[in-house]
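Chemist: What follows is a predicted structure for the sequence shown.
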Amino acid sequence: MRTVIIGTRRSDLAVTQTEWVMESLQEHIPASWEMQQEKIVTRGDQILNVTLSKVGGKGLFVKEIEQALLDGRIDLAVHSMKDLPGEMPEGLTMGAVTLREDPRDCLISRTGATLNELPENAWIGTSSLRRQAQILAYRPDLRVKPVRGNLNTRFKKLMEGQFDAIVLAASGIARMGWQDRVTEIISDRVMLPAVGQGALAVQCRADDDEMLEVLQGMNHRETEMAVQAERTFLHAFEGGCHLPIAGYATVKGDRIQLRGLVADPGGQPVLSGSSEGAEGVRLGRLLSNDLMDQGARELLDSVREGIQS
């Protein structure tokens, strides 16, 4: 008999996602195994009065959970893939990538106005520089200000009138069963998603062969291929979810198409490109090199300096 301890953040969304993973795992674990959930507070959950970009960068929502894995206090960790930095600590590995939900972003507005219909100078709530950059690139007349907290907190702030609209990941809204609150799913031609958005990562220790074998049963190969290309692209910039970097790959048969973007938080410039092929790591490197040739590294260095000042 084995008791599998699964670590997760404490938010309603994180717990919902972890419960979904536990249900999926039931089909693959030996009958004698039991599963328990352990809720862990991360640094990103504790600091709510500062924008994500200024809190300290990569791994804000995963470091404490990863440490619990390394220490042996938990056996598995469930993360939103977009929260995972491009590089993983030595000793840990991605045991499974789940079937991807809708990777796009969505708009929830108080009046039911879409992104195109919002009045001039309307206030949009998001703490993501990626979303901010693309909103302002599309509609420079809008105003963006940070909104932190869980989904319930953000929705409450919207309805209280602190914002005219907020932008969230469509996948999180779907997992919470809040689809009826969505005003608009934003086209990925207007707002390219975050790397890994819509997928979940099930992380474990690299030497836990027994667990790795079990996790392969719930791994979704196409999503894994797409995410590998996206994360290779992100890793080239030493980036995390706090920087204005977007990457989205689609898979058809054995072909992967990867689109990527690096932008200034003010909306201009926006550097973008795409690559296509059969090998995700190669595609991620090709696309990152393309954007670096356009000046992406210098742009991101400037963004980092602005964050730190």
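Modeler: Perfect, thanks for sending it.

Chemist: drop to CA atoms for contacts and neighbour counts, all remaining ones
Modeler: Noted.

Chemist: Quick one: list the elements packing against the helix or strand where residue 298 lies.
Modeler: Assessed by DSSP states H and E, residue 298 sits inside helix 296-308. Counting by 3 or more CA pairs under 8 Å, 6 or more residues apart in numbering; DSSP states H and E, the packing neighbours recorded for helix 296-308 are helix 52-55, strand 255-263.

Chemist: tell me how far it is from the chain's mean position?
Modeler: Taking the mean of its C-alpha atoms, helix 296-308 sits 20 Å from the chain's own mean (CA atoms, centre = their mean, to the nearest Å).

Chemist: Kindly calculate the angle that that helix makes with strand 255-263.
Modeler: Note on geometry: by axes from the mean of the first three to the mean of the last three CA atoms, to 10 degrees, helix 296-308 and strand 255-263 are set 50 degrees apart in direction.

Chemist: Alongside the first one, take a look at this:
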Amino acid sequence: MTRKLTIATRGSALALAQTGMIADELTRLTGVDVTITVVTTEGDTSRASLASIGGTGVFASALRAALVEGDCDLVVHSLKDLPTAPYPGLRLAAVPLREDPRDALCARDGLTLDALPEGARIGTGSPRRVAQLRSLRPDVAVVDIRGNVDTRLAKVSSGELDAVVLAAAGLTRLQRLDAVSEFFDLSVWPTAPGQGALALEAREEDSIPELTQIQNEGSRLSIVAERAVLAALEAGCSAPIGASSTLADGTLTLTAVVYSPDGSAELGSTQSTTLPANLSLADGEAAAYGLGSSIAAQLLDDGAAELAELGVAR
């Protein structure tokens, strides 16, 4: 009898596209029969700004509830939307190979950020992107927007906005890279911890061996390091914090930057750790988490909590 799995996801075009990719890959590699079920979250129904309704974590809560209640076997999240605090009864079961973690500018007439005129209207719903835009272009008007990728791009094509900032990964998965006028280099524009990666979450007691076929350990260690910064800073998914990591030749390097909300100041730190060959995944995660925690400690010592108005206890 063919083994069957049910995966829950949000109903947006991007969520369905990336979940469909996971389902197709699982079936191709393991022969498992995958069914996709759609769950509506508060983030999908509310038109309020993300910051006012609890940040991007509002996209995860309903999916997690469905998983706990047994309505599905797995849920697929965009990792940048997943709160760092553990959820009782659930585990991070797999992290597939990460897509491009960069942010992209989608501007009218193919303009770059530097080429946009003074007073240009740029849309984003991310406090981090707001701070970065105001840091690099304090003369532009940053407009808070919500909606799916097509909705946001339509605000540019209609002339309502001059540009929007979106994740390159989402544009790639939706085959909309044609809309990109500029990719922002991670060295000057670090993105949200976990951006570009997907998280497959399962119940702690469930064994789903098929997931080992799509697990990418390098991607998993990178996102563990980045998310450790958020956890140690006690910051939510929408805090003005960027983190970017690379794993090359056994060396994991992490850069994190904390911004003031208005983009007028920032604090950054870069550190590395060497991961010995044949290190177990658990030990690798512990080393990656330690790296992120070390950077967060340095940032806090340098005044990051006050700068970003995080309210973390010291």
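Modeler: Thanks, I have the structure now. Please read these numbers as outputs of a predicted model, since none were measured by experiment.

Chemist: What's the match for residue 297 of structure 1 in structure 2?
Modeler: Aligned against structure 2 by TM-score structural alignment, residue 297 of structure 1 finds its counterpart in residue 305.

Chemist: again, but for residue 204 of structure 1
Modeler: With TM-score structural alignment as the criterion, residue 204 of structure 1 lines up with residue 202 in structure 2.

Chemist: Might one say that that match is in contact with residue 95?
Modeler: No - the pair residue 202 of structure 2 and residue 95 fails to qualify as a contact (CA atoms under 8 Å) at a distance of 11.8 Å.

Chemist: and the alignment partner in structure 2 of residue 178 of structure 1, how many neighbours?
Modeler: Counting by TM-score structural alignment, residue 178 of structure 1 lines up with residue 176 in structure 2. When neighbours are defined as other CA atoms under 10 Å, residue 176 of structure 2 has 15 of them.

Chemist: quick one, what contacts the match of residue 204 of structure 1?
Modeler: Contact criterion CA atoms under 8 Å, 6 or more residues apart in numbering gives 67, 73, 74, 75, 90, 91, 92, 93 as the residues in contact with residue 202 of structure 2.

Chemist: Apart from its neighbours in sequence, what residue is nearest the fifth one?
Modeler: Setting aside the residues directly before and after it, residue 90 of structure 2 is nearest to residue 203 in space (CA to CA, 6 or more residues apart in numbering), at 4.4 Å.

Chemist: where's the one you found relative to residue 209 of structure 2, distance?
Modeler: 13 Å (CA to CA, to the nearest Å).

Chemist: the more surrounded of those two?
Modeler: Neighbour count, other CA under 10 Å: between residue 203 of structure 2 and residue 209, residue 203 has more, with 23 against 9.

Chemist: got the buried residues for the helix or strand harbouring residue 210 of structure 1?
Modeler: Assigned by DSSP H and E, residue 210 of structure 1 belongs to helix 209-215. If you call a residue buried by 16 or more other CA atoms under 10 Å, then helix 209-215 of structure 1 has these buried ones: 211, 212, 214, 215.

Chemist: Output those residues as JSON lines; include the columns distance to residue 53 of structure 1.
Modeler: Supplementary listing: the buried residues of helix 209-215 of structure 1 in JSON lines, determined by distance: CA to CA, whole Å:
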{"residue": "211", "distance to residue 53 of structure 1": "35"}
{"residue": "212", "distance to residue 53 of structure 1": "34"}
{"residue": "214", "distance to residue 53 of structure 1": "36"}
{"residue": "215", "distance to residue 53 of structure 1": "33"}
